Each structure stands twice: as structure tokens, then as C-alpha cells.
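*Asks:* Next come a sequence and a model predicted from it.
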Amino acid sequence: MRFVLASASPARLTVLRNAGVEPVVRVSGVDEDAVAAALTDPKPTELVTALAVAKAEAIAADERDAVVVGCDSMLLTPDGAVEGKPGTADVARERWRRMAGRAGTLLTGHAVLRVVDGRVVDRAADHEATVVRFGTPTDAELEAYLASGEPLGVAGAFTLDGRGGWFVEGIEGDPSSVIGISLPLTRRLLAGIGVGVSDIW
């Protein structure tokens, strides 16, 4: 069965490969700001799920027979802000200084579409929420982390499976979801469209 990951995330690809799946990677190119702007006062969980659906749908439109998975992650801070990729070192620095010693919730939206004969015949979508407890890097550590470039292109300006892992004190929930794709949730969503994990191994 053709299994398509609608994401450029190397971390998501690694999670799937380590779990026995070799997906076809196709990047959706979805305008995330436009998707968000089209929603009326969405809850954070609705936003990440809508973005995941949009990415999966964009790729599914060009598939004939496949299962397409889309994901999107954002960090929900204790202040109620929802943060995606910081993009710049200045934004990432500010976020780390604000979150150091605190906990946030990493939200990851998931969407799974079944495409048969060029049309979507079934779909399932949901989100996973995992609490992340951040440590407090020294100024030198933070600057070195920012200089690595790693935190600039990831939700919440941190990784669990890279250099950012040095500064994560703990999590409550699914670690694979923090990395970018929840294996347990994806398995449940696949089951919801009639696909077993063994079908994609």
C-alpha cells in the first residue's frame, strides 16, 4: 500500500522509518496562514487539526491509490498563546526565555485520507496533546542552540530528538507526538479508515 507523508519534516520521517514504514514524502506547500485566516476563532486543537487536514488534502488531490497522512504541530503556552515555527533566532530566543522553567502543551494535528481511484473515499482526523516541561539553559547554551539553527524551523522552537532534548526536563504523554507524529494516534486513525499497521509495514 502506498503510504504518503505530506510533510518535509525529517523528524516525522525518522519516526515512521524507525516504526517500520518507508513513506513516500511529498511536501504540500499549503499556505498555513491562509488556512488559519479562513477559520473563525478556532480553538488551538481545531487549528492544528485543520492544518493537518489541509496538508493531507493538498497531496491527496494528486494521488490515485494511497493513504496520505498530514500533520501539524504548535506549542500552547501557559499564557494561552499558540506558537508555530519561530523562523528567526530573535523570536526563538524570546520564546525560550519565556518558556524556560515552565511547561507548555505540544499540540499535533493528524489527518489520514484513503485515496482510491483518484478520489478520497475515507478520512479521519484528530490531535494529540503532550505536556512538555522545559529546563533553563544558560545564556551560552541558548546562544549555541540558536546558532545551530535547529530551533528556528520547528514548532515551539525546540526538538525532543535533537539538541533541544538537552533542555527538556520531561514530558507527560506521547513522545512520538512531540517529535512530530503520534504513532498511537496514527494507528487509531488508520484503523478508522480500515487500514491496519501491518498493511503499511
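*Replies:* Thanks, I have it.

*Asks:* contacts, neighbours, all on C-alpha from now
*Replies:* Will do.

*Asks:* which residues in this structure form helices?
*Replies:* Secondary structure of the chain (DSSP state H): helices at 10-18, 32-37, 44-60, 89-99, 139-148, 175-179, 183-192, 197-200.

*Asks:* Off-centre distance for the shortest one?
*Replies:* Read that as helix 197-200. In terms of C-alpha atoms, centre = their mean, to the nearest Å, the centre of helix 197-200 is found 21 Å from the chain centre.

*Asks:* Second structure for comparison follows:
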Amino acid sequence: MGAWNHDGVTSLLLASASPARLATLRAAGLDPHVLVSGVDEPAVVERYGVTDAEDVCLVLAKAKAEAVAGSEEVPEDALVLGCDSVLAFDGGEGVEVLGKPADAADATARWRAMRGRSGVLHTGHWLIDVRDPAEGGSGATLGGVASVTVHFADVSDAEVEAYVATGEPLAVAGAFTLDGLGGAFVRGVEGDPHAVVGVSLPLVRDLAREAGVLWTDLWAPRG
């Protein structure tokens, strides 16, 4: 573990376009920079040859963080965080690894299969310390996966159609949200609810700690 950073706030750069992840981090006292990676996700998965849900989300999170870490736009005092989520769901023909739906028809079919059942949402996290070692940087590059069991409500066809028509499920892994319109269609979760939104705060804290940075040093200054 690196030496603790006691010099004040360390920047966090989120390599994700997810407004839910950004909102979660802000609500926890951080004010992350955002730089979207633009990673070709299917190409990354094919290159690594992974099929297990936990491996898929972790290699994608790593690819996103690495794509951003070398950019000139990254602050010199930053930790770069990449995240990716997938849903592992067994619809009766084996476990499928589901990211964002391809279209409305895909989202509708998923919800008709998921309703009244459960799946496991896996969110991969990858953290890269880009700080200069002379300034306390650890050079750390490390990751982890937060996995949460999600129990879906037995929603009606009319509810599925109305939800899909909002467009929300088309933009998120697993075709559902916990913090949005889909919240009423989730009966419960087992695990860190933040991970369902897309970023596990306890896991990010642990990764930052391994990089030698206290979670409280990531808090934004308060006026």
C-alpha cells in the first residue's frame, strides 16, 4: 500500500458517461471530472476472449480507465475510475450476460423474461493513479467487481410497454434502473445498492485506499 496522501483533496476522474454514476459520486461528497473513453466494448470483449459476467465487466472497466488515463485532459493529481455493468440472468436456457438492450423490442423481451425473477448485476471498477510518484503517486492500477442480486417485480405487459416507451431501459445495463422510473419494478436487492446504480462507493473507497488515498481526501472542498 502506498503512503497516505494527507496533502488535501485528490481529484477523481470518471471515465464514464453515466449520469447516475456521476450523481452517486456527487451525493457522496465528490465532484469528479468526467472524460468519456469511447471504448469499442464488443471489440474489447472479443480481444480478451471473456464470457463470464464478472470478467466482462472488469475488462471493460479496465479498458475504459486505461483509454482515459493517458489523455492530456486528465488532471495531474487524479485517480482515474472506469466502470462497467452487466446483468447475469438465467432465463431457463442458461445464464446470459446482458448489457444495454439493442432496441425497444429487446428491452421488452428482457422484461417479460425477468419479471417475477432475479438476476445478478455485476459492476466492474478499475482505478488508475496517474499522479507523479514524486508528488505522492502510487502508480497503482487495480480493480474489483461488486455483485448484487436483484429481485424484479412481477410487472404486467402494460407496465413493461409503458416503461420501455420512456426510453430509460434502453440506456442502462440490464434494461432497468433502481434510482429512476424502474425503481418501482425492483422488489429488493441483496448487496450494495450503489453498485446497482453503477458505482459501488465502498469498493471505490477500498481501491483508493490501496492506492494510498483516503476516501475523505477525495471529497470536494466545502466552502
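*Replies:* In hand now; what should we look at? Quick caveat: nothing in here was measured; it's all calculated off a predicted structure.

*Asks:* Contact partners for Val172 of the second structure?
*Replies:* Contact analysis of Val172 of the second structure by C-alpha atoms under 8 Å, 6 or more residues apart in numbering lists Gly99, Lys100, Pro101.

*Asks:* Mind telling me what it corresponds to in the first structure?
*Replies:* Val172 of the second structure maps onto Val154 in the first structure, with residues paired by TM-score structural alignment.

*Asks:* And Ser177 of the first structure, what's its match in the second structure?
*Replies:* Matched to the second structure by TM-score structural alignment, Ser177 of the first structure sits across from Ala195.

*Asks:* give the contact list for that match.
*Replies:* So Ala195 of the second structure contacts His122, Thr123, Ala146, Ser147, Val148, Leu201 (C-alpha under 8 Å, 6+ apart).

*Asks:* Ala61 of the second structure too?
*Replies:* Residues counted as contacts of Ala61 of the second structure (C-alpha under 8 Å, 6+ apart) are Gly82, Cys83, Asp84, Gly124, His125, Trp126.

*Asks:* Trace it over to the first structure, please.
*Replies:* Under TM-score structural alignment, Ala61 of the second structure pairs with Ala52 in the first structure.

*Asks:* how near is the aligned partner of Ala144 of the first structure in the second structure to Ala107 of the second structure?
*Replies:* In the second structure, Ala144 of the first structure lines up with Ala162, judged by TM-score structural alignment. Remark: distance between Ala162 of the second structure and Ala107 of the second structure (C-alpha to C-alpha, to the nearest Å) = 12 Å.

*Asks:* more crowded one of those two?
*Replies:* Neighbours per residue (other C-alpha atoms under 10 Å) separate Ala162 of the second structure from Ala107, with Ala107 holding more: 25 against 12.

*Asks:* so who does the alignment partner in the first structure of that one touch?
*Replies:* Using TM-score structural alignment, the equivalent of Ala107 of the second structure in the first structure is Ala92. Ala92 of the first structure makes contacts with Pro86, Leu146, Pro151, Leu152, Ala157, as judged by C-alpha under 8 Å, 6+ apart.
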